[in-house]
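my questions are about this predicted structure, shown below with the sequence.
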Amino acid sequence: MTLAQTGIMRPFLLAQAAMSPAAPSPGSKADYTLRIAPVTVELAPSHILSTIGYNAIAPGPVLRMREGKPITVDVVNDTDTPELVHWHGMLIPPEVDGTQEEDSPPVPPRGSHRFQLTPGPAGSRWYHSHAMAMDDLHKGAYTGQFGFVFVDGGNDPGHYDQELFLALRDWEPFFTATMEDDDDDTHNGPFLEKPAILNTDPNGLEVSSMIYSINDKALGSGDPIRVREGQRLLIHFLNASAIENRRIALAGHKMKVIALDGNPVPTPQTLDSIFLGAGERIDVVIEMNLPGVWVLGSTEKIVRDSGLGVVVEYAGQPRRPQWVDPPKVSWDYTLFGAPNAISPAPQQTIELIFEKIPGGMGKFNSWLVNGKPYPHEREFLLQQGTRYRLVMRNRTDDAHPMHLHRHLWELAEINGKKTSGIIKDTVVVPYYGRAVVDFTANQPGLALFHCHIQQHMDYGFKALFRYS
């Protein structure tokens, strides 16, 4: 089933229509063109904001690609600052991965660059700016520079009636000294890595927001998702936030989780709500079996009321949208694992200790990996073909969505609970908790490892893995 057959109304057509082949560029024709330029986003008729986006929209267009089929992308930068476009979740060389740390070439101000890459693996990926922002909240992941990539592996059975690409987003970020993390979802422990003596120095400024949307519309604005009883919805969710992890639900309905970060899970589970760290994707199938008008959105009321939601309307149901709080159950990756699977044994282990220094960068906190901020000069050397285990010990009071570029890893343990078979590229390491992942070093070149919360990454929370 194609997107054109789904019958989805705006606002989703704007951000979800599959991008057509690009206009010709000098010399030859690219498969896609992304133009970085200022855009306006009408979250609501009374709230229009200005940001930087792709192709005059934010989020950018869904890019549908074929696994293993090489493509070219022309990136045109109509802004006054260098830009980087990162292909999150792709197994591609560092020179096209779109990060300064991996020596990817930036797209110069008022210039362009052509990238050639081979998409893969199949599934839900995404693209976004990887420029550092530091104290400029109008740069990098704080802008509207993000969009879905869907890599088609050719084996989609098409057992659904509508396919939706829904990005969770916060806007108009600001610095604050008081930040509530009510939707963190990992504060119930066990606190395996909580230090015996806590640093009680005053916290530095952090980034927050009070304006939210799904795609380009706040809850109550734009058209609803229109459905009919008996339909099956396939929804690709993305947490495109630069700031926060989020839990969401569709009131009155259950979601069958079939893939995490675009990778099919060994054991699909049907749940009342799902939790996404910044940068994570979750694919769900929902049976539309409860006629009415419902809200799909954040389980946190203040966030939902501030825009993070969309109305789902059954045909012939002229009612007010309803919200029903789902049961409060902690998120557990291990539900999706293969209990009896035998995974390759790791050959080497790398211990990674995460710490925060309150006010370590003047007004802002600094973040350490193994006692130091980035860079870690030749500290993490990988041998081609070796199976590694990363033991991530979070000794901070935040839950960190950790991402390793250009590799996929298998979750082996979360807070002491073992699992196998769950393949991801981003994992939330719980508050004062521990996560263990295994991966094979099979992507030679530089690979960036970092927290996907922009401010944390900018202020030291990253490391560079190298192949020896």
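Cool, got the structure.

only C-alpha atoms from now on, for both contacts and neighbour counts.
Noted.

in the stretch 101-250 of the chain, which spans are strands?
111-117, 123-129, 146-152, 162-171, 174-176, 206-208, 211-214, 225-227, 232-239, 246-250 (DSSP state E, counting those that start in this stretch).

quick check: buried residues in the first one?
Right, the one you point to is strand 111-117. 111, 112, 115, 117 (16 or more other CA atoms under 10 Å).

circling back: out of the strands of the stretch 101-250 of the chain, nearest to residue 312?
strand 225-227 (4.7 Å; CA to CA).

same list (the strands of the stretch 101-250 of the chain) but as JSON lines, adding distance to residue 67.
Listed next are the strands of the stretch 101-250 of the chain as JSON lines, based on distance: least, CA to CA, whole Å:
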{"stretch": "strand 111-117", "distance to residue 67": "11"}
{"stretch": "strand 123-129", "distance to residue 67": "9"}
{"stretch": "strand 146-152", "distance to residue 67": "6"}
{"stretch": "strand 162-171", "distance to residue 67": "19"}
{"stretch": "strand 174-176", "distance to residue 67": "39"}
{"stretch": "strand 206-208", "distance to residue 67": "37"}
{"stretch": "strand 211-214", "distance to residue 67": "27"}
{"stretch": "strand 225-227", "distance to residue 67": "29"}
{"stretch": "strand 232-239", "distance to residue 67": "18"}
{"stretch": "strand 246-250", "distance to residue 67": "29"}
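
the structure to be compared is supplied as follows:
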Amino acid sequence: MHSMSRRQFLASTAAIGALGAVPSLLIPTRPARAAAITTIQVDTRVIEVKGRAATVFSLTQPNGTHGLVAEAGQRFRVRLENRLDEETLIHWHGLTPSWQQDGVPLLSQPPLAPGAAYDYDFPLDRPGTNWMHSHHGLQEQRLMAAPLIVRDPAEAGEDTQDIVVLFHDFTFRDPDEILTGLKGGGDSTAGHWATQHSPGLLQRMMETVMPMGGMDHGTGHGGMDHGTMGAGMAHLHDVDYDAFLANDRTLDDPEVFRVERGGRVRLRLINGATATNFWLDLGRLEGRLVAVDGMPVAPVTGRRFEFAIAQRLDILLDLPAGEGAWPVFAVREGERARTGFVLATSRGTVERTAGEAAEAVQPVGLALERKLIATQPLALREADRRHTVTITEAPGYVWLLNGAAHGDHTALDVRAGERVEITFNDQTTMAHPMHLHGHHFQVVAINGERIAGAVRDTVLVPTRGSVTIAFDADNPGKWALHCHHLYHMAGGMMTTLEYQS
């Protein structure tokens, strides 16, 4: 994904055909403006990873544009064309369409057959950094994902360079073989225990991720044995990867974004990994985190930010006045392995950067989550309805919500107009990034402690911990609620939220 300044972006809208004239400030009750239909083609492409060719999926416009840039206040008018020889379906992650256009197979729509097309048309109510990805089988592991950026017309006059980066975890292996191995049917190459990576890492995991009271080392709470792993013991990873990618590239050949000396940059970062939480490391730069999952937060200044699966980070950088080159990294939690990209001025010297950090980073937890404060929070109101979703696991790589796998689940019921709270109680050996479709929610409690946290759509629930979210039931339909670790979802970790009349 190429970067451009706001001036360049506005000058190019007529050429790319995805946007119309810049509308006035968005008023939620104002009808969305018409926009030209944009075609997204689902196809394959070949990329090179560590000197080897790999065939992966693509989500591109006919002119080769990866993903989509649109503008709040217009309509999302997209034709999705399936050019594969297999079924697929795309979810518009972060957007809030009617439920029939949400892109979840057999819940909102049937899968899209080879050679067929679906037309989507709904208003874009709010700006934000979002993404699109397959919700069919394990296609997401083969990079069927792309950015979906909705720009804010109120920021049209700002001279800020947008840089969009989509991160992935990559494997040359067939995802179905990986899942079979995880279920005990073969070599899963799974089970990176925290204690195998660096001395004391498990203790740090207990300190940074676990709730007060420590960690259960027994076999209770549904603990299971992943390959050679001890039952019931907390761990970080259950899938090995060949590489980690930033816009399809490793640090052997990173993407270099040319920036202006002393310029302002907005990083729009998307964790599109299927099974990997990262630490986002700005290196020598310091940034201001201004939005998560496309929703604004009070700025948090720092150099490192926790970055769970499916989450997005918007970070503002004011670059130094002189020439230079600044690598930005995404480091896999609990490890040294990393990927990244480089910001460089026209005369900045880009040096080769190692694919591993100097030392392993800590597990991703909720330290950042506790600091986040929404600038557009929910109105103060008591909950009309409360649900508890208990997360457990069972032998055979089965992940359960309220004791049931998807297909055997009982839907969570809500009614339009209610304020709803859901408490996720994780009794398993891993943390889980929980995503609710069709809504944005506010994080209102961590391990039972009430907070006024961020508004977002995906939150990490720590092993042996709990997180409570609140949202207004304002989008009737049948909505998916699931763990965004792809293999956990494939192992049953999905339920539905359904509106009752």
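Ah, there it is. Just so it is clear, the model here is predicted, and its values are computed rather than measured.

fetch the TM-score of the aligned pair.
Scored by TM-score structural alignment, normalised by the length of the first structure, the superposition of the two chains gives a TM-score of 0.84; 440 aligned residues with a CA RMSD of 3.5 Å.

count the residues that sit near the residue nearest to residue 216 of the first structure when sequence neighbours are not counted.
Spatial nearest neighbour of residue 216 of the first structure, chain neighbours left out: residue 43 (5.8 Å); criterion: CA to CA, 6 or more residues apart in numbering. Neighbourhood size, residue 43 of the first structure [other CA atoms under 10 Å]: 24.

tell me how far residue 43 of the first structure lies from residue 249 of the first structure.
21 Å (CA to CA, to the nearest Å).

over to residue 383 of the first structure?
Distance of residue 383 of the first structure to residue 249 of the first structure, given as CA to CA: 42 Å.

next: residue 458 of the first structure.
Taken as CA to CA, the span from residue 458 of the first structure to residue 249 of the first structure is 31 Å.

check residue 97 of the first structure too.
Residue 97 of the first structure is 33 Å from residue 249 of the first structure, by CA to CA.

again, but for residue 189 of the first structure
On the measure of CA to CA, residue 189 of the first structure and residue 249 of the first structure end up 23 Å apart.

which one's more surrounded, these two?
Using other CA under 10 Å, the more surrounded residue of residue 189 of the first structure and residue 249 is residue 249, with 23 against 15.

wait, what's in contact with that one?
272, 273, 274, 296, 297, 298, 299, 326 (CA atoms under 8 Å, 6 or more residues apart in numbering).

corresponding residue for the first one in the second structure?
Meaning residue 272 of the first structure. Counting by TM-score structural alignment, residue 272 of the first structure lines up with residue 303 in the second structure.

so that match touches residue 287, yeah?
Yes - the pair residue 303 of the second structure and residue 287 passes the contact test of CA atoms under 8 Å, sitting 6.3 Å apart.

which one's more surrounded, these two?
Per other CA under 10 Å, whichever of residue 303 of the second structure and residue 287 has more neighbours is residue 287, with 23 against 16.

map the more buried one onto the first structure.
By TM-score structural alignment, residue 287 of the second structure lines up with residue 255.

repeat that for residue 476 of the second structure.
Superposed on the first structure with TM-score structural alignment, residue 476 of the second structure falls opposite residue 444.

quick one, which of the strands of the stretch 101-250 of the first structure is nearest to residue 261 of the first structure?
Across these, closest to residue 261 of the first structure is strand 123-129 (CA to CA), at 6.4 Å.

check the mean deviation of the closest one from the second structure.
Comparison of strand 123-129 of the first structure with the second structure after fitting gives an average deviation of 0.9 Å (mean CA distance after the TM-score superposition for the first structure).

what span of the second structure lines up against that strand?
Under TM-score structural alignment, the match for strand 123-129 of the first structure is residues 128-134.

from residue 193 of the first structure, how far off is residue 200 of the first structure?
According to CA to CA, residue 200 of the first structure stands 17 Å off from residue 193 of the first structure.

and these two? which has more neighbours close in?
Counted by other CA under 10 Å, residue 200 of the first structure and residue 193 do not tie: residue 193 has more neighbours, with 20 against 8.

surely that one is in contact with residue 429?
No - applying CA under 8 Å as the test, residue 193 of the first structure and residue 429 come out as separate, 10.8 Å apart.

joint contacts of those two?
Taking CA under 8 Å, 6+ apart as the criterion, residue 193 of the first structure and residue 429 both touch 393, 394.

what residues of stretch 284-294 of the first structure count as buried?
Burial within stretch 284-294 of the first structure, assessed by neighbour count using 16+ other CA under 10 Å, is assigned to 284, 285, 286, 287, 288, 291, 292, 293, 294.

contact partners for residue 473 of the second structure?
Counted by CA under 8 Å, 6+ apart, residue 473 of the second structure has contacts 414, 415, 416, 417, 418, 419, 420, 439.

before we move on, back to that, three-state assignment of the residue nearest to residue 216 of the first structure?
The three-state label given to residue 43 of the first structure by DSSP: H, G, I helix; E, B strand; the rest coil is strand.

now swap in residue 304 of the first structure and tell me
Going by three-state DSSP: residue 304 of the first structure is helix.

any idea which residue sits dead centre in the second structure?
The centroid of the second structure falls nearest to residue 310 when counting by CA atoms, centre = their mean (1.3 Å).

list the residues that contact that one.
Neighbouring residues of residue 310 of the second structure by CA under 8 Å, 6+ apart: 270, 271, 272, 273, 433, 458, 484.

closest to residue 451 of the second structure among the residues you listed?
Closest to residue 451 of the second structure out of those is residue 458 (16.7 Å), distances taken as CA to CA.

touching, that closest one and residue 293? I think so.
Yes - with contact defined as CA under 8 Å, residue 458 of the second structure and residue 293 form a contacting pair (7.3 Å).

which residues are in contact with each of those two?
Common neighbours of residue 458 of the second structure and residue 293 (CA under 8 Å, 6+ apart) are residue 311.

and the contacts of residue 473 of the second structure, which of them are buried?
Here, 16+ other CA under 10 Å leaves 414, 415, 418, 419, 420, 439 buried among those.
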